[in-house]
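J.: A structural model of the following input is requested.
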Amino acid sequence: MHEALVDFIQSLPVWLQWLGGMAAAAIPFVESHFGTLIGVIAGVPLPIAMLAAIAGNAVSMLAFVFAASAARRKVLARRTPAEAAPEPTARRQRVKRMLDRFGVPGVSLLGPMVVPNQFTSSILVSLGANRTVVIVWTSISIVLWSIIFALLGQLGLAVLS
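T.: The predicted model follows:
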């Protein structure tokens, strides 16, 4: 079965392999790390699997960050100085505690173990973290997690072979 999947994937044009990898990695909870792993297992050449997953995840993350930033600006513009902020959700409180403890770099690098980086990065921005700093550190995280899972995928395929 695995060989049939690999043969099918490798028979596709390279642009379609890229598109499939990017689309998979743009999905929260799949992200660059599982997108890379799926690509490696499916027989997509490692560089294509990694770069496509990183690109798809980064584009998705940027969409979430810019949307959260715009929403934050609109909410803050409507709020009067005397108006209190609404009670944050449990997820926001958890991310806020992590932000206070580890800063943007720590939350960006460790966050994907708990919550998809699209959600983590948008929550960081909505909590008031600098958008550019969040984008830079989340991008670094996307690349690092992709490398880790590419290595795990290669190791797993070597063990199974």
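J.: going forward, measure contacts between C-alpha atoms and count neighbours the same way
T.: Fine.
J.: ok, P28 touching V114?
T.: No: assessed by Cα atoms under 8 Å, P28 is found out of contact with V114, at 11.8 Å.
J.: okay, now the residue lying closest to K96 once chain neighbours are set aside: neighbour count?
T.: In this structure, K96 finds its nearest non-sequential neighbour in L127, 7.4 Å apart by Cα to Cα, 6 or more residues apart in numbering. A count of nearby residues for L127, using other Cα atoms under 10 Å, gives 17.
J.: all helices for the chain, in order.
T.: Taking DSSP state H as the test, the helices found in the chain are 2-11, 14-25, 31-41, 46-78, 90-110, 117-126, 131-160.
J.: hey, which of those is tucked in deepest?
T.: A comparison of those by mean neighbour count, using mean count of other Cα atoms under 10 Å, puts helix 31-41 on top with a mean of 28.
J.: to compare against the first, here's another:
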Amino acid sequence: MLDALSDFTTGLPAWAQWIGVMLISAVPFVESYFGAAIGVLAGVHPVVAIVAAVVGNAASMLVFVLTADAARTKVLAGRAGEDGPEPSPRRLRLKRMFDRFGVPGVSLLGQTVLPSQITSGAMVSFGASRNAVIVWQCISIVAWGTAFGLLALGGAELLSLR
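T.: Reported below is the predicted structural model:
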């Protein structure tokens, strides 16, 4: 899959490759970290690749947060004391992580388990502040994208791929 995304990015004209990086970074599980690395390895200037990856991932995450917030509001308005369906094991694991580490911890560490879009939507559905989730997810997206972009740059220079 990463090869196909890399081919997609490199197949674009040089002036439009940053748009490709932004688009692929909006995909869950690709995120800012793989998007930045793919962009750097595709030959996009590292700063442009990292910024494009962060913007694509953050835009996608915002859609998930706002959708989860609207859905939660609608469900809570329609539900008066009734219990919902049994949560999945993955959701229970994320809930335990949320209860233990809070929004900052899940935002910064959660991307090792699930994409930012899923963790952000889940935190809002658990009742976390929409704005706190957005702020901490943006911090996490920038940190992960920058780290992986710089690692890709260092690796490419070390192996003389750039």
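J.: Return the residue of structure 2 aligned against the residue nearest to K96 of structure 1.
T.: For L127 of structure 1, the aligned residue in structure 2 is F126 (criterion: TM-score structural alignment).
J.: still on that earlier bit, between P28 and V114 of structure 1, tell me which one has more neighbours.
T.: More crowded of P28 of structure 1 and V114, by other Cα under 10 Å: P28, with 17 against 11.
J.: any idea how far G56 of structure 1 is from that one?
T.: 11 Å (Cα to Cα, to the nearest Å).
J.: next one: A150 of structure 1
T.: From A150 of structure 1 to G56 of structure 1 the distance is 16 Å (Cα to Cα).
J.: again with T138 of structure 1
T.: T138 of structure 1 is 13 Å from G56 of structure 1, by Cα to Cα.
J.: Pull the contacting residues for the closest residue to A24 of structure 1 other than its chain neighbours.
T.: Once flanking residues are discounted, A24 of structure 1 sits nearest to G35: 5.7 Å by Cα to Cα, 6+ apart. G35 of structure 1 is in contact with 21-22, 24-25, 49-50, 53, counting by Cα atoms under 8 Å, 6 or more residues apart in numbering.
J.: and what of V103 of structure 2?
T.: 123, 128, 132-133, 136.
J.: picking that back up, most widely separated two among the contacts of G35 of structure 1?
T.: A24 and M50 (11.7 Å; Cα to Cα).
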